[in-house]
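Undergrad: Provided below for reference: sequence and predicted model.
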Amino acid sequence: MKEAMKFVNWFRVHNNADMKRYDFTEPLTQMKVMKLLYYVQGVSLAVNNEKAFPEDILAWKYGPAVEEVHKKYIGRRNITGTISQKDLDDYHEIEDDPKLSAVVNAVQDSFGDKSAVELMHQTHHEVPWLKTQQSNVISTSLMKDFFLKEIVEVK
């Protein structure tokens, strides 16, 4: 299990590379990365039967959120920024873990092209956020059940 910030750095590194490669890539925002973390956690629970990171996901007004990520990036719109060696190390640490790499790449492929607002609206229609009182922790069992039924294609 890695910390949530390692996954944030994975998405930052990926976004930075996309911004260099494609003209119309938008910088990663705090809101968007928190929704992507929610999907990483849910997919990991459904596919690997374990959390990808230990931090809780909260049901905030604008959708699922990780408080530690919010605190780090409070007031910042673009969180991609300059990529450091530590960011690259975090990226490679996740890429080198076959289970986590599969999860994070699947989430990026499925949801990475959506805007923060699109992801917010999407999560607002999903059971884990709907059934959790605002500002409370979204239960991992609720997430796992929902992701198994609605998100992950079981083969």
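TA: The structure has been received and is ready for your questions.
Undergrad: all contacts plus neighbour counts: C-alpha atoms, from now on.
TA: OK.
Undergrad: so which strand or helix has residue 20?
TA: helix 4-21 (DSSP states H and E).
Undergrad: what packs against that helix?
TA: Secondary-structure packing of helix 4-21 (3 or more Cα pairs under 8 Å, 6 or more residues apart in numbering; DSSP states H and E): helix 30-48, helix 85-95.
Undergrad: so for residue 110, which of those sits nearest?
TA: helix 30-48 (9.7 Å; Cα to Cα).
Undergrad: before we move on, back to that, buried residues, the helix holding residue 20. List them.
TA: By 16 or more other Cα atoms under 10 Å, the buried positions in helix 4-21 come out as 4-16, 19.
Undergrad: ok, structure two:
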Amino acid sequence: MVDITAEGARTTAAAVANAFLDIQAGDNSQYPRIDQMKLQKLVFYAHAWWLAHTGTPLFGDDVEAWPWGPVVGDVYGNFKEFGRNPIQGKKARVLVRRDNGPFMKFEIPEPPDEQVLSFLRNVWEAHKGMTGVQLSNATHAPGEPWAIVKENYGVLDSKPRISNTLIRDVFRSKLANVN
């Protein structure tokens, strides 16, 4: 099975994470605030549904099967200091090369385009009422990409990659069951 590559990705996982934090900041309704776990699952669901709808990746970052569910390592690294507390006052940064020279620095990534932002707002509306633990539990259900990888690996200490093809196929079957 040939996996879907990152080619054609619309944005970065860090930009998606930042977009969810911005969307939350503009939402005055009542819901569990975004903590590290909720952010990871929102980023995963956005990527999964984008793959299901378009067949292309939302971002080029790898989604890995960690013991507590699907995780994008760079997003985790950006926000790990918050632990179980709500994420406040911080944006994810990515390492970029400046002026094609030898130097690199961390910068806040460009926000996603309006089409992607509209899509992310829909993902937010569908999932904002859930806690990080509830979202994590949903990713552990039988037949979910994380659960399939867990079945194949057993222990997830190596944090194996969850293929884009697997994610797309699982979420496309969900779309087919809805329609």
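TA: Nice, I can see it. Computed from a predicted model, the values in this text were never measured in an experiment.
Undergrad: TM-score for this pair?
TA: Once the chains are overlaid, their TM-score stands at 0.82 when taken by TM-score structural alignment, normalised by the length of the first structure; 145 aligned residues with a Cα RMSD of 2.4 Å.
Undergrad: what's the most buried one of the helices and strands packed on helix 4-21 of the first structure?
TA: helix 30-48 (a mean of 24; mean count of other Cα atoms under 10 Å).
Undergrad: tell me, the following helix or strand past it lands on which residues of the second structure?
TA: On the C-terminal side of helix 30-48 of the first structure, the closest following helix or strand by DSSP H and E is strand 58-60. On the basis of TM-score structural alignment, strand 58-60 of the first structure is assigned to residues 64-66 in the second structure.
Undergrad: how much does the matching stretch stray from the first structure?
TA: Its aligned residues in the first structure lie a mean 0.7 Å from stretch 64-66 of the second structure after superposition (mean Cα distance after the TM-score superposition for the first structure).
Undergrad: find the centremost residue of the second structure, please.
TA: Among the residues of the second structure, residue 43 comes closest to the average C-alpha position under Cα atoms, centre = their mean, at 2.1 Å.
Undergrad: now which residue in the first structure aligns to it?
TA: Under TM-score structural alignment, residue 43 of the second structure pairs with residue 37 in the first structure.
Undergrad: that match and residue 6 touch, don't they?
TA: No - between residue 37 of the first structure and residue 6 there is no contact, the gap being 10.5 Å when judged by Cα atoms under 8 Å.
Undergrad: neighbours around residue 114 of the second structure, how many?
TA: Counted with other Cα atoms under 10 Å, residues neighbouring residue 114 of the second structure total 9.
Undergrad: if I look at it, how far off is residue 68 of the second structure?
TA: In this structure, residue 114 of the second structure lies at 31 Å from residue 68 of the second structure, with Cα to Cα, to the nearest Å as the measure.
Undergrad: cool, residue 12 of the second structure as well?
TA: Distance of residue 12 of the second structure to residue 68 of the second structure, computed by Cα to Cα: 22 Å.
Undergrad: compare these two and say which is more crowded by neighbours.
TA: When residue 12 of the second structure and residue 68 are compared on other Cα under 10 Å, the one with more neighbours turns out to be residue 12, at 20 against 14.
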